[in-house]
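*Asks:* got a predicted structure here, sequence first:
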Amino acid sequence: MEIKHQITENLTAKISINFVEEDYQQEVTKALKEQSRKASIHGFRPGKVPFGMIKKMYGEAVMADTISNKLGTALDEYLKSKDFKTLGQPLIDDEEMKAVNFNTDKEFTFNYVVGLKPEFDIEIDDKLKLDFYNITVAKDAVDKYLMDVRKRFGTQSDTEFAAEDDIVMGNFAEVNSDGNEVENGVKKDSSIHLDYIKNKEIKADFLKLKKNESLIFNPQKAFKNEIELASILGIALSEVKNFKSDVKFTLSGISHFEPADINEDLFSKVYENDHITNEDELRERILRDIEGTYKSESKNQFMNELVDTLLELTNLNLPDEFMKKWILENNAREENDKKISRDELDLQYVNYRDTLRWQIIEEHISDKYGLKISNDEIKVRVGELLGMQAFGGDDESSQKIIDQVTESVMQNKEEVNKIASQIMEQKLTALFKEKAKVNEQNISYEDFITMVSKKVIAKSEKK
């Protein structure tokens, strides 16, 4: 058996594996003799079927099976011996591979292509500059949260006119300068919280509307948050900046809720297991929720910006054509409703490529800086997550349930991978905050949302 390889310029390796008769004949003969011993053919006693007949009947299939097994083993061992850092799985090289006839051929050559990971290095030091945003809690944040909670558990009522903090439902339609709907223009049934409207004059016009009445306004003036505007109009974030038209809103309904009273009934509905007894305790619990949410969003944004920074810094090349072919070949095994075409893949590939790039970068950093995750760490994290839930009973019985559920979760590979990913993000955050130059700055939640919105739009435009 002879194996050769050639590295190409586009991060792939072409591998040729050649078998001659002495490489496989002994295994084929042994397999045929075993088949002869087991064969049950009419007119012959068991184990007495002539070898020639067995070879004629089963020779081609046994040959194919034997060479296939040897081929897989040889390819795997060769890739390991050369220390190739591969992407995906080896694919048959359609350009080089010739037709094979196991019935007549004595010598076989198989040609493969493998995708290779790019070689690179990352040094994490103070030359790498990153921002970390600490979101501050506004004085009225608890008041707003409490009002949202009271409305969530309040009672809905019909009203002729909307109030400033109601939700209105209706149809948004793009119009021209004459106020007529634009043919094939933006049109969507949607709902908006009137508190999102920042322009006082436009909000006042909404408050005057009755059901089935309409008003024409400019959405760019009404809404400051581009993500909200994209959602309301049903357009892409990248299209928001260039959307200059007015829209006509036709009111179809008003969602008005009378806030629930602040009492023990509300306490038990909002925080069932916290045994809250008064408004002060409720406000303290809400504040902890807000602080926890803000910390989580700060960390998530740090990771998002870290990923974008390293993707841009490394600018890794990938064997794109190989990866696309590998994705399509694997996708061909999926159910029909999950299959994608080459055109669909081309549209989605940028996101897939960046995800793969980040996986390669993350793997490199974890290897270089020793960021390992043990099963014990995963178990502890699962236990912490379960501990946030109430199982009832005393501490001993609750812990027993947590231990049982933890063991069950550890058997779920998908859940284990998800939790391992969370732990790795925590380790990466700690590593970069320690070694890189991280500029920590305080920011209000409103400014944070505006900033993130602009960065998301800029990123989508860049793609």
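*Replies:* All right, it came through fine. Fair warning: this is a prediction, and the values are worked out from it, not measured in the lab. Numbering: from 1, shown residues only.
*Asks:* C-alpha only now, for contacts and for neighbours.
*Replies:* Noted.
*Asks:* biggest strand in this protein by residues?
*Replies:* strand 246-258 (DSSP state E).
*Asks:* what's that strand packed up against?
*Replies:* Packing partners of strand 246-258 (3 or more CA pairs under 8 Å, 6 or more residues apart in numbering; DSSP states H and E): helix 141-152, strand 155-157, strand 167-175, strand 214-217.
*Asks:* which parts of it are buried?
*Replies:* Within strand 246-258, the residues scored as buried using 16 or more other CA atoms under 10 Å are D246, V247, K248, F249, T250, L251, S252, G253, I254, S255, H256, F257.
*Asks:* ok and it relative to helix 141-152, angle-wise?
*Replies:* Inter-element angle recorded for strand 246-258 and helix 141-152: 80 degrees (by axes from the mean of the first three to the mean of the last three CA atoms, to 10 degrees).
*Asks:* which positions in the helix or strand following strand 246-258 come out as buried?
*Replies:* Moving toward the C-terminus from strand 246-258, the next helix or strand (DSSP states H and E) is helix 264-270. Of the residues in helix 264-270, L266, F267, V270 count as buried by neighbour count, 16+ other CA under 10 Å.
*Asks:* got another, please set it beside the one above:
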Amino acid sequence: MNITRENIDELNAVVKVDIAKEDYSEKVDKILKDYRKNANIPGFRKGQVPMGMVKKQYGKAVLVDEVNKMLQDALNKYLTEEKLDVLGNPLPKEQENFDWEQENYSFEFELGLSPQFEVNFETKKPITHYKIVAGEEMIQNQIKHLQKQYGKLISKDVAEEGDVVAGTFKNEEEGIDNSTSLPLEKLKGKKNLNKFVGAKVGDTISLKTKGLFEDDHQLIEFLKIDHDKGHDLDIEVDFTVSEINKQELAELNQEFFDKLFGKDEVKSEVELKEKIKEDAAKQFTQQSDQQLLNDVTESLIENNTFQLPKEFLQKWIQTVGEKPLTEDEAKEEYDKSEQGLRFQLIEGKLIRDNDLQVKFEDLKAFATARIKEQMAQFGQMDPSEKELDDIAARVLSNQEEVKRLSEQLLNEKLLAFYKENIKMKEKEVTYDDFVKEIYK
């Protein structure tokens, strides 16, 4: 067997594989002898079928199968030994006059080669790394939410704005019959609110579902109806009041602070606000880092231009799916995926050149740290090393978990690398301003 390569240009090559009779004949003959031993052909005893008949019936199929196996093994070995960084898979070139009746064969494969480049980190302007903080309105809303959560309900006879009204939504025709507790502040518009103000226990209020709440998902929750049914539902429902309560907020005192954070951890409303702001900042870190990854990705694609074997990749895309694509369909698919492919090449080079690969010992340490955090949430503050090792071993025996954790760890490694090597500026914004700026 002989393998040669012709480089068409820096991104395209053709590999030729020559297979001679002596390369495959011994293997084919052995398989045919095994066929002869087990062949059941009328008129012949088992194992006594003439070899000529066996070759006539099975010879070509065995030959084609063995040559193809040999071809794939040789090609894969060649690509590995030559350390060729190929894109997609080798594509066999069509041969008009190919004949399996001959004894020696030549096969040609087109290769698309990965481009050679150095990653450029230079940017026209620094990339913004957002530090998202809770604004005053968000902090006040969170304080009020906590006061409600730790406050108490006081029974009343007549409903007023801000009360919580318990009762049952009904519509016999639509099969709606759901008892619920309805904070009147959830209602949309004065017209709906005014129907409840002044209501007493036992009163039945007629309501239109359209425009009853700010969004359809609240309607789905309060009426307990199917998701699809709840969207744009426009019917009348009756609400029968069974209980009226006033929400009395918990006082902002030391007892309240201790319930939230432990004894004497917070001692004033000022410290409470700082604590809420600090906790919110931790929750926003993930969103901030994800946005940084998105912006760095765009910057790296923009600032690293290199050629790809476009025509080869379009031909490969035509063949790789469940069903073949037309030339136009393949071009359209390539255009959609080109940016993603470019970033895969950039990211792959960064990982190789900077030793950012996920190694098993790193993955085990990462998984163990996550397990320890989860156990702490359930009050297990000091698990033994053996206990952690046993749980980590079970987690890492699940291939789906290994894949998920590996992706998380690789993202963390890349994020740390970007923060050290790419020019960026920090910008402090409230969450609302962050949303406006990113999704404007």
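*Replies:* It's in. Quick caveat: nothing in here was measured; it's all calculated off a predicted structure.
*Asks:* rewinding a little: report the angle between the axes of the longest strand of structure 1 and strand 167-175?
*Replies:* 180 degrees.
*Asks:* going along the chain, name the helices of the stretch 251-400 of structure 2.
*Replies:* With DSSP state H, counting those that start in this stretch, the ranges of helices along the stretch 251-400 of structure 2 come out as 254-261, 269-303, 310-320, 327-353, 360-377, 385-395, 399-421.
*Asks:* so which of the ones you listed comes closest to E137 of structure 2?
*Replies:* helix 269-303 (11.1 Å; CA to CA).
*Asks:* what packs against the closest one?
*Replies:* Using 3+ CA pairs under 8 Å, 6+ apart, helix 269-303 of structure 2 sits against strand 127-133, helix 136-149, helix 327-353, helix 399-421.
*Asks:* mind giving me the packing neighbours of the shortest one?
*Replies:* The helices and strands touching strand 127-133 of structure 2, judged by 3+ CA pairs under 8 Å, 6+ apart, are helix 269-303, strand 424-430, helix 431-438.
*Asks:* can you redo these as CSV with mean neighbour count and distance to L409 of structure 2?
*Replies:* Output for these, formatted as CSV (neighbours: other CA atoms under 10 Å; distance: least, CA to CA, whole Å):
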stretch, mean neighbour count, distance to L409 of structure 2
helix 269-303, 16, 14
strand 424-430, 14, 22
helix 431-438, 14, 26
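*Asks:* wait, which of those is closest to F417 of structure 2?
*Replies:* Of these, nearest to F417 of structure 2 by CA to CA is helix 269-303, at 11.0 Å.
*Asks:* quick one, helices of the stretch 51-200 of structure 1?
*Replies:* So, for the stretch 51-200 of structure 1 - with DSSP H, counting those that start in this stretch - the helices run 51-81, 141-152, 200-207.
*Asks:* turn those into TSV, including distance to V28 of structure 1 and mean neighbour count.
*Replies:* Formatted as TSV, these follow (distance: least, CA to CA, whole Å; neighbours: other CA atoms under 10 Å):
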stretch	distance to V28 of structure 1	mean neighbour count
helix 51-81	6	14
helix 141-152	73	16
helix 200-207	83	15
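*Asks:* indicate which one of those is closest to I290 of structure 1.
*Replies:* helix 141-152 (7.9 Å).
*Asks:* that closest one to helix 279-314, inter-axis angle?
*Replies:* Using the same axes, to 10 degrees: helix 141-152 of structure 1 against helix 279-314 is 110 degrees.
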